[in-house]
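K.L.:
here are the coordinates; sequence isn't available:
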């Protein structure tokens, strides 16, 4: 286990009707609010009306910026930055899922940054220049990205279709309201993509080359099994509060950095997937269900015993298989079967993606950096081979 610091100031407000507390929570930090959301789902399911009522009851000024799409766009972020500056906004409230939250974080940072916010996403070494950020709050409606209490934000630039991330404690939300009831109306595919995203956050952390991290290994394994068990049940019983609650809380804990402690995660699969969803605009969770099995097949020999442990503890693969490689590939088959059960693609061809842009995506993946990933440091050529395995 390596040295670590853990800090997460996000207040989690979990349970039924908690969105009614949004106004009171905002009032602790600001008086002029940018209400940021996506399409019509938050209005259709009633969350928007409840949040607006809560804001109005506190006597707060607010203005709206909707239109966030999956793989949130830099152009809308820049519009949000303009609105904040011109209207003296002092708080940004995200109502939605990870795309809305990531966009809100980018707006909150950009409103206080003297340069171009995109420069920070392309060059994370500049994050030290970010000395002030507007406070952000969240009303979560889609358990998936874990952005509600994380240090991360991912944005897509339409110019070149680059998808890049930043990570800084400055953008951790001040509070996150999590009511599992708000996820009842999610389409099955969106529920599945969210579960895949949560699972990926856990596996990115699990596959580390740091030894003697059994405590966090077991926390990760428990969280992974929670998603594996409950996500299919959510498809069958979409309005079961207890099932939705397990998934929503697991998603938050998966990405609040508690499970990073003492270890170095990989994150290569996320970087590889970002090129797919950046270019083809598919759901992030669907891209991850394609990339992760291919990544596993390519890197497992770097620490086969870690993969054996994962196979045994998470997927109950036993030693009746003749050799370690058979155990690993049996585990990958079981993971792929779970994705298929959830209705997710496990090959690029399943998402109607061919081989014509693989080299382009592999080269873009390493623009501005020498490699991606930590379990195995992957060059552009390695990424290209993983894309081919994913066909």
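P.N.:
That came through fine. Please read these numbers as outputs of a predicted model, since none were measured by experiment.

K.L.:
switch to C-alpha atoms for all contacts and neighbour counts from now on
P.N.:
Fine.

K.L.:
find the centremost residue of the chain, please.
P.N.:
The centroid of the chain falls nearest to residue 145 when counting by C-alpha atoms, centre = their mean (2.7 Å).

K.L.:
burial of residue 127, as a residue count?
P.N.:
Counted with other C-alpha atoms under 10 Å, the neighbours of residue 127 add up to 16.

K.L.:
wait, it touches residue 120, no?
P.N.:
Yes - with contact defined as C-alpha atoms under 8 Å, residue 127 reaches residue 120; the gap is 5.9 Å.

K.L.:
in addition, the following structure is provided for comparison:
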């Protein structure tokens, strides 16, 4: 296991009616004039929007809004949010929704203190130094943005979808009430589960030895998703299922599984190019790519970890040949995603051969990706091609 420094400064309020702490928490961080960032209107349909407004109004907090955040949040929305904050001297950003709204809110909070175009922060031309305080109310179990230091933003004009990691982006607090996910459609529940599992798998498969505990924790999260995603799809208001998926979402990417290991992922940078060019649902892209990536990186050096994955996650018999166990585990992974109603090929989401080479080049523009088995541009292209 490698050295690491671990801090999770986000205060989590988990469970029913935890929204009652909202005004108190905003006040703790000096907030009185709040930008509310949300997506396509689901928070209005479930009554959460009205509840937030009621709490803020009752506690003499001023509210300004930025709605309509896209599933792959756009840099244009970030620019608009920063302008609202500056024009109205706002001092707190509250994201209500899934990872897209939270990611957008994070860059708004950071861009408030940056004088030039916030896209420069994403592409590395400038560094986040300070942010407005940020809180979140989660309504979708998927990205883990409610408890991590990452923001993923798209610039469709440039065909770029980029992730930015910085400690100042971590929310001050997040309210996680599983009942707010009851109305999430089956497609989004399934895609969110694939995202949670992908975060976990990216942390699980590593060349670092001795991180035994992290691997067992990862297996537990994967088994939790396998156990509860079908239940949530069948019974959307099953509190136990929604609660377990919600907490899995946070734990999969808040550092718990990755510290002590090497954090250099493969499937996520490959999928970001799919979303940048075709604006597909992130979790669907991951569900497609992950089994093909597994097949591509399986070799004599990696087979033992796939064997552990098959035995400990999928319950396969340990006395089989390691390669047989590995192949069966990969098959079960693909079959599970399909059972949730997720696509299994790129053509299923209307992606053909036309941009495979340019996407592969973009995914590896800084060099090889992944450390479990480093992938070159040619490797990424081969995986894309096999996924057609």
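P.N.:
Happy to help now that I have it. These figures come from a predicted structure and were not determined experimentally.

K.L.:
need the TM-score from the superposition.
P.N.:
Aligned and superposed, the two chains score 0.97 in TM-score terms (TM-score structural alignment, normalised by the length of structure 2); 386 aligned residues with a C-alpha RMSD of 1.2 Å.

K.L.:
that older thread, against residue 195 of structure 1, how distant is the residue nearest to the centre of structure 1?
P.N.:
Remark: distance between residue 145 of structure 1 and residue 195 of structure 1 (C-alpha to C-alpha, to the nearest Å) = 9 Å.

K.L.:
so which helix or strand takes in the counterpart of residue 223 of structure 1 in structure 2?
P.N.:
The equivalent of residue 223 of structure 1 in structure 2 is residue 221 (alignment by TM-score structural alignment). Using DSSP states H and E, residue 221 of structure 2 sits in helix 212-234.

K.L.:
check which residues of that helix are buried.
P.N.:
The neighbour-count check on helix 212-234 of structure 2 (16 or more other C-alpha atoms under 10 Å) flags 214-215, 217-226, 228-233 as buried.

K.L.:
so what's the nearest residue to the match of residue 223 of structure 1 once chain neighbours are set aside up against?
P.N.:
Of all residues beyond its chain neighbours, the one nearest residue 221 of structure 2 is residue 248 (5.9 Å), with distances taken as C-alpha to C-alpha, 6 or more residues apart in numbering. Contact analysis of residue 248 of structure 2 by C-alpha atoms under 8 Å, 6 or more residues apart in numbering lists 196, 221, 224-225.

K.L.:
I'd like the residues you listed as TSV, with distance to residue 333 of structure 2 appended.
P.N.:
Output for the contacts of residue 248 of structure 2, formatted as TSV (distance: C-alpha to C-alpha, whole Å):
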residue	distance to residue 333 of structure 2
196	13
221	14
224	14
225	12
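
K.L.:
look at residue 264 of structure 1 and give its secondary structure.
P.N.:
Under the three-state scheme (DSSP: H, G, I helix; E, B strand; the rest coil), the conformation of residue 264 of structure 1 reads as coil.

K.L.:
that one corresponds to which position in structure 2?
P.N.:
With TM-score structural alignment defining the correspondence, residue 264 of structure 1 maps onto residue 262 in structure 2.

K.L.:
what does residue 345 of structure 1 give?
P.N.:
Aligned partner of residue 345 of structure 1 by TM-score structural alignment: residue 343.

K.L.:
what segments of the stretch 1-150 of structure 2 are helices?
P.N.:
Counting by DSSP state H, counting those that start in this stretch, the stretch 1-150 of structure 2 has helices at residues 22-28, 42-45, 48-58, 75-87, 99-111, 119-122.

K.L.:
of all these, which one comes closest to residue 309 of structure 2?
P.N.:
Closest approach to residue 309 of structure 2 among the helices of the stretch 1-150 of structure 2 is made by helix 99-111 (27.5 Å; C-alpha to C-alpha).

K.L.:
average offset between the closest one and structure 1?
P.N.:
Helix 99-111 of structure 2, aligned to structure 1 and superposed, deviates on average by 0.4 Å (mean C-alpha distance after the TM-score superposition for structure 1).

K.L.:
next one: that helix to chain centre, how far?
P.N.:
13 Å (C-alpha atoms, centre = their mean, to the nearest Å).

K.L.:
helix 75-87 and that helix, what's the angle between them?
P.N.:
50 degrees (axes from the mean of the first three to the mean of the last three C-alpha atoms, to 10 degrees).

K.L.:
what helices or strands is helix 99-111 of structure 2 leaning on?
P.N.:
For helix 99-111 of structure 2, the contact count by 3 or more C-alpha pairs under 8 Å, 6 or more residues apart in numbering; DSSP states H and E identifies strand 33-38, helix 75-87, strand 92-97, strand 134-138, strand 150-155 as packing neighbours.

K.L.:
cutoff 6 Å now
P.N.:
helix 75-87, strand 92-97 (3 or more C-alpha pairs under 6 Å, 6 or more residues apart in numbering; DSSP states H and E).

K.L.:
which parts of structure 2 are strands?
P.N.:
Listed in chain order, the strands of structure 2 (DSSP state E) span 11-14, 33-38, 62-66, 92-97, 134-138, 150-155, 160-165, 173-176.

K.L.:
who are the contact partners of residue 101 of structure 2?
P.N.:
Going by C-alpha atoms under 6 Å, 6 or more residues apart in numbering, residue 101 of structure 2 touches 38, 95.

K.L.:
how close does it get to residue 3 of structure 2?
P.N.:
With C-alpha to C-alpha as the criterion, residue 101 of structure 2 and residue 3 of structure 2 are 33 Å apart.

K.L.:
hang on, the earlier thing: so which of the helices of the stretch 1-150 of structure 2 gets nearest residue 178 of structure 2?
P.N.:
helix 48-58 (12.6 Å).

K.L.:
for the counterpart of residue 136 of structure 1 in structure 2, give its distance to residue 74 of structure 2.
P.N.:
Matched across to structure 2, residue 136 of structure 1 falls on residue 134, judged by TM-score structural alignment. Between residue 134 of structure 2 and residue 74 of structure 2 the computed distance is 19 Å (C-alpha to C-alpha).

K.L.:
which residue of those two possesses the greater neighbour count?
P.N.:
Using other C-alpha under 10 Å as the criterion, residue 134 of structure 2 and residue 74 rank with residue 134 on top: 29 against 19.
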